[in-house]
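Asker: Dropping the sequence and predicted coords here.
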Amino acid sequence: MSFPLSHVTSSSSSLEAHGWDSGWAESFAPYAAQGLVPGRVTRVDRGQCDVATADGIVRADTAFVTPHDPLRVICTGDWAAIDPEGARDPRYVRACLPRRTAFARSTSSKRSEGQILAANVDHAVITVSLAVELDLGRIERFLALAWESGAQPTVVLSKADLVPDPVGLSYLVEDVETVAPGVQVVPLSSTTGEGLDVLSAVVAGGTTVLLGVSGAGKSTLANALVGEDVMDVQAARDIDGKGRHTTTTRNLFVLPTGGVLIDTPGLRGVGLWDAETGVGQVFSEIEELAGNCRFHDCAHESEPGCAVAAAIEDGSLPVRRLESYRKLIRENQRIVAKTDARVRSEILKDWKRKGAEGRHAMEMKRGRVR
């Protein structure tokens, strides 16, 4: 049995709330000719997934879309082609449409595999709790992954009601803005409603993913945006602001004001995954300065004519910022080097060069080189 494309197009109007558009319809055309029906994955759990179709949420088996590459496994936010109703039991996901964007990180496993957190995302809301001291380095990590994914990041400073001093709150916002060039920073309180209207306007169009560590208030924020208690909420510990993993799966919800929201479990680790472009975006001021260095391969250490070192010296570039940049660049290179022989070779050459320079400097110090 097969359905003409016109049937899929007309019956897909209920999918528009989940983000269906003419582009997805065009991509789905070959599967429509096979009699399959479109749907968006709202949840994945142990070899099965929930899929939002024109006829509602259905359960489907993922046995046919489980590739060895962990970056290609089906994920919340994917658009899928599944068996039509009544074709067989259980129904199967037969294919996933090519992703427009994908939010990926490296796992904590020794194999350093990539992991897809959400697919086809337009906005990445990085949730940071003001119940604890700001970790600017962690925010930079989240931002690098968000920019690399192709999504537009926004930083939400949750639990803003815990900072009653408006001046103190403005200073915290400024601190985050300094590490988030080109990113909107929104102080927000789900208790008082402060900032909810601003964030609602941001997420009203497209698909948004909520990101952050446990205890950041993502589930509370999800409930506030959806307008009902769709996620369980548990209190964070007072001593460090950390919470238990209230959210254990990635869930997709349609927002009453328009748009789609994906809530994710709290992330203990935020490892980069081939995020060179994202790192460059986060530290755009350093990369701009580097373009003015005398040497194109300047390491920004002791080279003459280094514009980055000059900015450190005159105080226009914080030392912490440069150290964080170097740390993320090194981490990303190690990840990429595991699968790219060329990068491994370049890193090895750099180590040898630095080793030779170090030995030469030691010889000069000992007076053995004239």
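Answerer: That came through, no problem.

Asker: contacts, neighbours, all on C-alpha from now
Answerer: Will do.

Asker: Report the contact partners of Gly266.
Answerer: Applying Cα atoms under 8 Å, 6 or more residues apart in numbering to Gly266 gives the contacts Leu211, Gly212, Val213, Ser214, Gly215, His245, Thr247.

Asker: Need the max-distance pair from those residues.
Answerer: Greatest spacing in the contacts of Gly266, by Cα to Cα: Leu211 and His245 (12.8 Å).

Asker: Which residues are in contact with each of these two?
Answerer: Here Leu211 and His245 have Pro265, Gly266 as joint contacts, going by Cα under 8 Å, 6+ apart.

Asker: Neighbour count: the two, which is higher?
Answerer: A side-by-side neighbour count of Leu211 and His245, using other Cα atoms under 10 Å, places Leu211 first with 25 against 17.

Asker: Hmm, Ser219 and the more buried one touching each other?
Answerer: No - contact criterion Cα atoms under 8 Å: Leu211 and Ser219 do not qualify, at 10.2 Å.

Asker: ok, structure two:
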Amino acid sequence: MAALGWSDFFDAQLGADETSLARLRIATVHRSRLTAEGPAGAVKVNLPATSKTTDFAVGDWVLADPETRMFLRRLDRHALLERKTEGARVPQLIAANVDTLFIVTSCNDDFNPARLERYLALANEAETQPVIVLTKADQARTVTPFEEQAKALQRGLSVVTLNAKTPEAAQVLAPWCGPGQTVALVGSSGVGKSTLLNTLANKTGEDAQATGGIREDDAKGRHTTTARSLHTTQAGGCVIDTPGIRTLHLSDVAAGLDVLFAEIAELAPDCKFRDCTHAHEPGCAVQAGIAAGSVMPDRLERWRKLADENQDNTPQTTGPRGNKKPQGKRRKR
């Protein structure tokens, strides 16, 4: 159970009458069925008519009847990665109970700092440790510019560079993939996520995840992974693979943006006006930071764009406590 990620956090949620129930970790979520991993291996989870598969994320822990595998209860998550999708009323669940998010990009035209910032905000909001994984290092003339740009995105950010096809890649990522640890892979199609999964999980032959190359003219890849899935790593942990994401809309990640743009968030409380936009108001501490060189103007512009998007996409609540109702979009600053 520990190898699958079971910990004291989940054990503490068990009632006295639940200790004999099957503890299963969701491995795949399909339109009409769930599969899970348990001590005896992979099993199908049966759902009552009142439950929907969309309520579950890969990585969830559930309790089920040990004989019938009928779902009884989902345990609380210690982390949840989710994203807003265009036109959807509820967020799409990406993965649950993830300790580390490997944000995978390659040392070519796929490398996009603005897109990486979106993934970082997502990980920060979930209180999941982000790690930038730069792949295809063997194909780049030099990896230094990619590493320097990635490290500048957030304070204390871990950045690793590797060739996902080599066994050494598993060694580089070993600090985050040990027994009981869960990592998730996110990034665009064609950056090497499936290749990296095969290396981490030691999958070969028919067991290997299908991989695909990228178009040389625009560095974009085809979707070789079509569903989220959980696998065990050769280091004793778990890895969750996800389909490539081309567009990531931000919603309800204000705290994540504060971590991402810490130099701005730390100065904002010192502004003269509480609703300062950090653009033109007198007594703006952030503008003073730009003048002093502690805040870069391009960072402020990217913060403003993401903060506005997050504000527009996050439902606001109004009304008395206990009777709050969603409010429409607020006007941009």
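Answerer: That came through, no problem. Just so we're clear, the structure is a prediction, and the values are computed from it rather than from any experiment.

Asker: okay, and stretch 265-282 of the first structure goes to which residues in the second structure?
Answerer: Stretch 265-282 of the first structure corresponds to residues 243-260 in the second structure, going by TM-score structural alignment.

Asker: now the end-to-end length of the matching stretch.
Answerer: 24 Å (Cα to Cα, to the nearest Å).

Asker: Could you check how many residues crowd around Asp229 of the first structure?
Answerer: 13.

Asker: Do I have it right that Val336 of the first structure meets Arg342?
Answerer: No - the pair Val336 of the first structure / Arg342 is not scored as a contact, 9.7 Å apart, by Cα under 8 Å.

Asker: Tell me which stretches of the stretch 201-333 of the second structure form helices.
Answerer: Taking DSSP state H, counting those that start in this stretch as the criterion, the stretch 201-333 of the second structure carries its helices at 254-260, 262-267, 285-292, 297-313.

Asker: how about JSON lines for those helices, with distance to Arg215 of the second structure added?
Answerer: Below are the helices of the stretch 201-333 of the second structure laid out as JSON lines (distance: least, Cα to Cα, whole Å):
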{"stretch": "helix 254-260", "distance to Arg215 of the second structure": "31"}
{"stretch": "helix 262-267", "distance to Arg215 of the second structure": "36"}
{"stretch": "helix 285-292", "distance to Arg215 of the second structure": "40"}
{"stretch": "helix 297-313", "distance to Arg215 of the second structure": "28"}
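
Asker: tell me the most buried of the ones you listed?
Answerer: Mean neighbour count (mean count of other Cα atoms under 10 Å) peaks for helix 254-260 among the helices of the stretch 201-333 of the second structure, with a mean of 20.

Asker: how far does that helix sit from the chain's center?
Answerer: Chain-centre distance of helix 254-260 of the second structure: 14 Å, with Cα atoms, centre = their mean, to the nearest Å.

Asker: again with stretch 51-59 of the first structure
Answerer: Centre-to-centre, stretch 51-59 of the first structure and its host chain are 26 Å apart (Cα atoms, centre = their mean).

Asker: now stretch 294-309 of the first structure
Answerer: 31 Å.

Asker: For that stretch, list every residue counted as buried.
Answerer: Neighbour counts over stretch 294-309 of the first structure (16 or more other Cα atoms under 10 Å) mark Cys298, His300, Cys306, Ala307, Val308, Ala309 as buried.

Asker: ditto for stretch 222-237 of the first structure
Answerer: Ala222, Asn223, Ala224, Leu225, Val226, Met231, Val233, Ala236.

Asker: Quick check: the gap between the last one and His68 of the first structure.
Answerer: Noted for Ala236 of the first structure: a distance of 37 Å to His68 of the first structure, by Cα to Cα.

Asker: Just give the closest residue to the counterpart of Gly187 of the second structure in the first structure, not the sequence neighbours.
Answerer: By TM-score structural alignment, Gly187 of the second structure lines up with Gly212 in the first structure. Distances taken as Cα to Cα, 6 or more residues apart in numbering place Thr127 nearest to Gly212 of the first structure, at 5.0 Å, with adjacent residues excluded.

Asker: surely that neighbour meets Ser158?
Answerer: Yes - assessed by Cα under 8 Å, Thr127 of the first structure is found in contact with Ser158 at 6.4 Å.

Asker: Common neighbours of those two, please.
Answerer: Counting by Cα under 8 Å, 6+ apart, the residues touching both Thr127 of the first structure and Ser158 are Ala216, Gly217.

Asker: quick one, strands of the stretch 101-250 of the second structure?
Answerer: Applying DSSP state E, counting those that start in this stretch to the stretch 101-250 of the second structure gives strands spanning 129-135, 158-161, 182-187, 229-232, 238-241.

Asker: so how many other residues sit close to the match of Gly187 of the second structure?
Answerer: Residues contacting Gly212 of the first structure under the criterion other Cα under 10 Å number 25.

Asker: now it: how far from Arg141 of the first structure?
Answerer: The gap separating Gly212 of the first structure from Arg141 of the first structure is 11 Å, by Cα to Cα.

Asker: Then Arg268 of the first structure?
Answerer: Relative to Arg141 of the first structure, Arg268 of the first structure is positioned 12 Å away (Cα to Cα).

Asker: out of those two, which sits in the busier spot?
Answerer: Using other Cα under 10 Å, the more surrounded residue of Arg268 of the first structure and Arg141 is Arg141, with 20 against 11.

Asker: Find the residue closest to that one in space, skipping its chain neighbours.
Answerer: Of all residues not flanking Arg141 of the first structure in the chain, Val270 sits nearest, at 6.7 Å (Cα to Cα, 6+ apart).
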